[in-house]
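S.K.: Structure for this input, please:
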Amino acid sequence: MSNKEIFKRISKFTNLAENNNKIDPVLYDKFGVKRGLRNKNGTGVLAGLTEIGNVSGYAMEDGEKIPAHGQLFYRGIDVKDIVDGFQEDERFGFEEICYLLLFGSLPTKSELEEFNEVLGENRDLPDGFTEDMILKAPSSDIMNKLARSVLATYSYDEEPDDTTINNMLRQCIQLIARFPILVAYAFQAKSHYYDDKSLYIHNTTTNLSTAENFLHMLRMDNNFTKSEAELLDLCLVLHAEHGGGNNSAFTTRVVSSSGTDTYSAIAAAIGSLKGPKHGGANNKVRQMMEDIKAHINNWEDKAEIESYLTKILRKEANDGSGLIYGMGHAIYTLSDPRAVMLKKKAHALAIEKDMMKEFRLYEIIEELAPEVFAKVKGSTKDICANVDFYSGFVYSMLQIPPELYTPIFAIARIGGWCAHRIEEFYGANRIIRPAYRSITDYRNYTKIKERA
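M.R.: Presented below is the predicted three-dimensional model:
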């Protein structure tokens, strides 16, 4: 039966299902329910403890949020200091970040070299995996294929359910090493079978960084510049971790708390990240920017840009959502440190790629959006550009197709997910089970012959 036929058969039940699944928002306040696990002042409900990552975007005084410039910490170390450190040494940083997140300390030179070797040696997929699991069952969505591939890996693992720390670390390291390959191959399969393009399956390399290896596998001719690889590496570093409260990390912890296997927990996290309210946000920015560029004649005219941003907020332009995508964050107020660092590196590549006109448009929108938001919404809320605002522009400069934006996020975040899985498993060691209050009235059972 086709989807169209199914829709026709169930259409009479649609209103019934919709009406019986609505909850009056007033009831959330009545029973003290914190929707989205958020307090009334916008802060997150404290659900656990972690030593892995921390996000700082404001200070609290007498129960009130005081805006502040954002900071991001991995294992207690300011990410900006880490980035400054490896960029000063002209090194790639993502592998160092993964080591830090997994093991809790920065590696020595020899430890990092050994870790890089282990990652390189574990990039190859199991025999027959590419043909049987990717090429024979391509997907139009790379995130869907990535989740399926992770679940399929269970069948190729000799000890999939062993949850000892040694085995989980082995599984995590293999997943960190293989994610870029799974994404690259899934993209090539999608391009061939869905977009009717030539199929390119490049072998992995052991002596390249994660960013270099991904660009090598993605591009038909394997070629990339050092600055391109450095910028992609920075993207991976900045997306690797963002505290235990973000949706996909929390998903990892919830599923892991049940005692299930690594592949089930990570596949669930991928499903979370796929959502447009989480990992798909950078694509929303890209779509919005394409709309803005199509409707603004002079990309340097602030008055014209402000006028169009006003239309967007009033739901008169773009997708009618009333949102300026990439602006604002649940935690950051005055600045998102990831956006600040990414913008700096993006500026350098924009000069190299002769894309400064477009980069300047982003800058103007970043400058004007808070002012327009205050005028239209009458709000005093502090909003800033978040990491998604510039990441889509960065990927476009790297000639990375939009369908890969969120999968690259997953390639970056797998290290953080694995760290949270291990910490939840061995640190908290209690199944997560919050309460839901039933608000339905009790009813008597009616025999079928007596139902209207």
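
S.K.: CA atoms for contacts and neighbours, from now on please.
M.R.: Will do.

S.K.: Give the buried residues for stretch 352-369.
M.R.: 356, 358-359, 361-362, 364-366, 369 (16 or more other Cα atoms under 10 Å).

S.K.: Pull the residues that contact it.
M.R.: With contacts defined as Cα atoms under 8 Å, 6 or more residues apart in numbering, stretch 352-369 is touched by 299-300, 302, 305-306, 309, 324, 327, 347, 350, 384-385, 390, 397.

S.K.: same question, stretch 122-139
M.R.: 145, 149, 152, 156, 173-174, 177-178, 181, 185-186, 189-190, 193, 204-206.

S.K.: Are any of the residues you listed buried, and if so which?
M.R.: For these, buried by 16+ other Cα under 10 Å: 145, 149, 173-174, 177-178, 181, 185-186, 189-190, 193, 204-206.

S.K.: Can you pick out the most distant pair from the contacts of stretch 352-369?
M.R.: Farthest pair in these (Cα to Cα) is Glu306 and Met397. Separation: 25.2 Å.

S.K.: can you give me the helices in the stretch 251-400 of the chain?
M.R.: 262-274, 281-295, 302-313, 337-352, 356-377, 387-397 (DSSP state H, counting those that start in this stretch).

S.K.: would you list those in a markdown table and tack on distance to Asn20?
M.R.: Output for the helices of the stretch 251-400 of the chain, formatted as a markdown table (distance: least, Cα to Cα, whole Å):
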| stretch | distance to Asn20 |
| --- | --- |
| helix 262-274 | 25 |
| helix 281-295 | 30 |
| helix 302-313 | 32 |
| helix 337-352 | 42 |
| helix 356-377 | 33 |
| helix 387-397 | 36 |
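
S.K.: Compare those helices and give me the one nearest Met168.
M.R.: So among the helices of the stretch 251-400 of the chain, helix 262-274 is nearest, using Cα to Cα, at 7.0 Å.

S.K.: what's that closest one in contact with?
M.R.: 143-144, 146-148, 150-151, 153-154, 160-161, 168, 171-172, 247-249, 251-253, 255-256, 278-280, 406, 410, 414, 417-418, 421.

S.K.: Please provide the structure for the following sequence as well, for comparison with the first:
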Amino acid sequence: MFNENILGELTVAAESNNVINSKYYTKYDVKRGLRNENGTGVLVGLTKIGNVHGYVMDNKENKIPVEGKLTYRGINLREIVDGFQSEKRFGFEEVCYLLLFGELPNKDKLVKFKHVLGECRTLPDGFTEDMILKFPSRNIMNKLQRSILAAYSFDDNPDAVSVKNILRQSIELIARFPTMIAYGYQAKAHYYNDKSLYLHSPKAELGTAENILYMIRPDNKYTKTEAEVLDLALVLHAEHGGGNNSAFATHVVSSTGTDTYSAIASAVGSLKGPKHGGANIKVINMMKEIKENIKDWEDNDEIKNYLLKIVKGQVFDKSGLIYGIGHAIYTLSDPRAVMLKKKALELAEEKDRINEFNLYKNVEETAIEIFEELRGNRNICANVDFYSGFVYEMLNIPCELYTPLFATARVPGWCAHRIEQVVSEPKIIRPAYKNINGNSKYINLSCR
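M.R.: Prediction:
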């Protein structure tokens, strides 16, 4: 255990000696956050997997807002969703196939792929006891990351980077993520919250969404509607281009020639952050505080006054952020949020929570109005995180699983990006950092 006084002294040194004056970023034209001055992303690679479209550029390199569009392997996500939903079937496994192999499967190939996933869902012998139950974690993302790294030890050929081997590992991880997060949650609930321990074996005949609901609930019960909604959420989160933080982390780590488990674990670590996949929990916590402090949920003036306090850093986490509002690329709309908002309304009506849905809707509209008034930003929209947590909450999914569900949905996208990196780009990713510290002389210990 650290002595608090010593730790305090070390902290002062660590902070003061690592501050970089913002003028240097301007002086050396640093692309902070890998963003250009106009807010667009710095082009660092090419991909055939996903495309995020939220604006067009005019002749003067100004961003022109447009309605958001997301494609998987060139196919509009809206068309994919309409396709499998019109046939009243689940779509996540089909999307996994599309992302990994670059084409839609026919009926026979989809059946075989689902069978392979089903056969791989069970964790290796001893894994649950030795890697999950003996070392539970308060944070399921942390537990998932450690479980991925532990899977390396259960693989007879963990380091080979042939496409065949990476593909095998990818399919196993896609299949096992639901089991890993379900067992990780059960261990956390038992050891940290004193709840009964339920470990249900995954069922090979069930899809990803159904298995998740089956394994996290004590009675294994779920409705078809609940499974369909969760399946949609998984589809909407499965891929988001190579430039998002976790996919880029996958590219960076994969470019070193390392193993699949290390690359995917790094992506999970990235997604855990509140500025990325952890934002859905931030939204839920923010909305909880709003509910507690606003008396009339239909009073837009009261809502606006409280949101202004959030923006000014006076309440909630004092970051000045309205979580779930705004996106790096989408301007007029996030297509994922649009589809999830529609489903959230249907669920709210079914579960008699329409008042809460209306509050979310009012907060969304008022937040956009505030950013327009304060910053002149008319081109801002709700992102997928704004409604995803509310949907999970209505599905009675514990909040500890919100971000792990995001990871479970995104792992096929990560694996596709890893394969693309290994196949197409042999160079290690190595951007430049300019040292601005200047030269110093070594001082002998007795003279310091």
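
S.K.: Go through the helices of the stretch 251-400 of the first structure and name the closest to Glu64 of the first structure.
M.R.: When those are compared by Cα to Cα, helix 356-377 sits nearest Glu64 of the first structure, at 19.7 Å.

S.K.: For whichever residue in the first structure pairs up with Ser162 of the second structure, the count of nearby residues, please.
M.R.: Under the alignment defined by TM-score structural alignment, Ser162 of the second structure is paired with Thr164 of the first structure. As a burial measure, Thr164 of the first structure scores 12 neighbours (other Cα atoms under 10 Å).

S.K.: What separation is there between Thr164 of the first structure and Gly259 of the first structure?
M.R.: 11 Å (Cα to Cα, to the nearest Å).

S.K.: With Asp195 of the first structure instead?
M.R.: Distance, Asp195 of the first structure to Gly259 of the first structure, using Cα to Cα: 40 Å.

S.K.: Neighbour count: the two, which is higher?
M.R.: Gly259 (16 against 11).

S.K.: what sits against the nearest residue to that one once chain neighbours are set aside?
M.R.: Once flanking residues are discounted, Gly259 of the first structure sits nearest to Phe425: 7.3 Å by Cα to Cα, 6 or more residues apart in numbering. Taking Cα under 8 Å, 6+ apart, we find Phe425 of the first structure in contact with 256-257, 259.

S.K.: can we see that at 10 Å?
M.R.: Phe425 of the first structure sits next to 163-165, 253, 256-260, 419, 431 when contact means Cα atoms under 10 Å, 6 or more residues apart in numbering.

S.K.: That one matches what in the second structure?
M.R.: Match for Phe425 of the first structure (TM-score structural alignment): Val422.

S.K.: Lys109 of the first structure: neighbour count?
M.R.: Based on other Cα under 10 Å, the number of other residues close to Lys109 of the first structure is 10.

S.K.: what lines up against it once you look at the second structure?
M.R.: Lys109 of the first structure maps onto Lys107 in the second structure, with residues paired by TM-score structural alignment.

S.K.: Could you do Glu403 of the first structure as well?
M.R.: Under the alignment (TM-score structural alignment), Glu403 of the first structure maps onto Glu400.

S.K.: Closest one of the contacts of Phe425 of the first structure to Ser335 of the first structure?
M.R.: Nearest to Ser335 of the first structure among these: Ala419, at 26.2 Å, using Cα to Cα.

S.K.: now the closest one, nearest residue through space, not along the chain?
M.R.: Using Cα to Cα, 6+ apart, the nearest residue to Ala419 of the first structure is Leu102, at 5.1 Å.

S.K.: The one you found and Arg170 touch, don't they?
M.R.: No. At 11.1 Å, Leu102 of the first structure does not count as touching Arg170 under the criterion of Cα atoms under 10 Å.

S.K.: Buried ones in stretch 180-199 of the second structure, by neighbour count?
M.R.: Of all the residues in stretch 180-199 of the second structure, those buried under the rule 16+ other Cα under 10 Å are 180-191, 198-199.

S.K.: Dump the residues you listed into JSON lines; add distance to Gly241 of the second structure as well.
M.R.: Output for these, formatted as JSON lines (distance: Cα to Cα, whole Å):
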{"residue": "Met180", "distance to Gly241 of the second structure": "25"}
{"residue": "Ile181", "distance to Gly241 of the second structure": "24"}
{"residue": "Ala182", "distance to Gly241 of the second structure": "27"}
{"residue": "Tyr183", "distance to Gly241 of the second structure": "30"}
{"residue": "Gly184", "distance to Gly241 of the second structure": "28"}
{"residue": "Tyr185", "distance to Gly241 of the second structure": "29"}
{"residue": "Gln186", "distance to Gly241 of the second structure": "32"}
{"residue": "Ala187", "distance to Gly241 of the second structure": "33"}
{"residue": "Lys188", "distance to Gly241 of the second structure": "32"}
{"residue": "Ala189", "distance to Gly241 of the second structure": "34"}
{"residue": "His190", "distance to Gly241 of the second structure": "37"}
{"residue": "Tyr191", "distance to Gly241 of the second structure": "38"}
{"residue": "Tyr198", "distance to Gly241 of the second structure": "37"}
{"residue": "Leu199", "distance to Gly241 of the second structure": "35"}
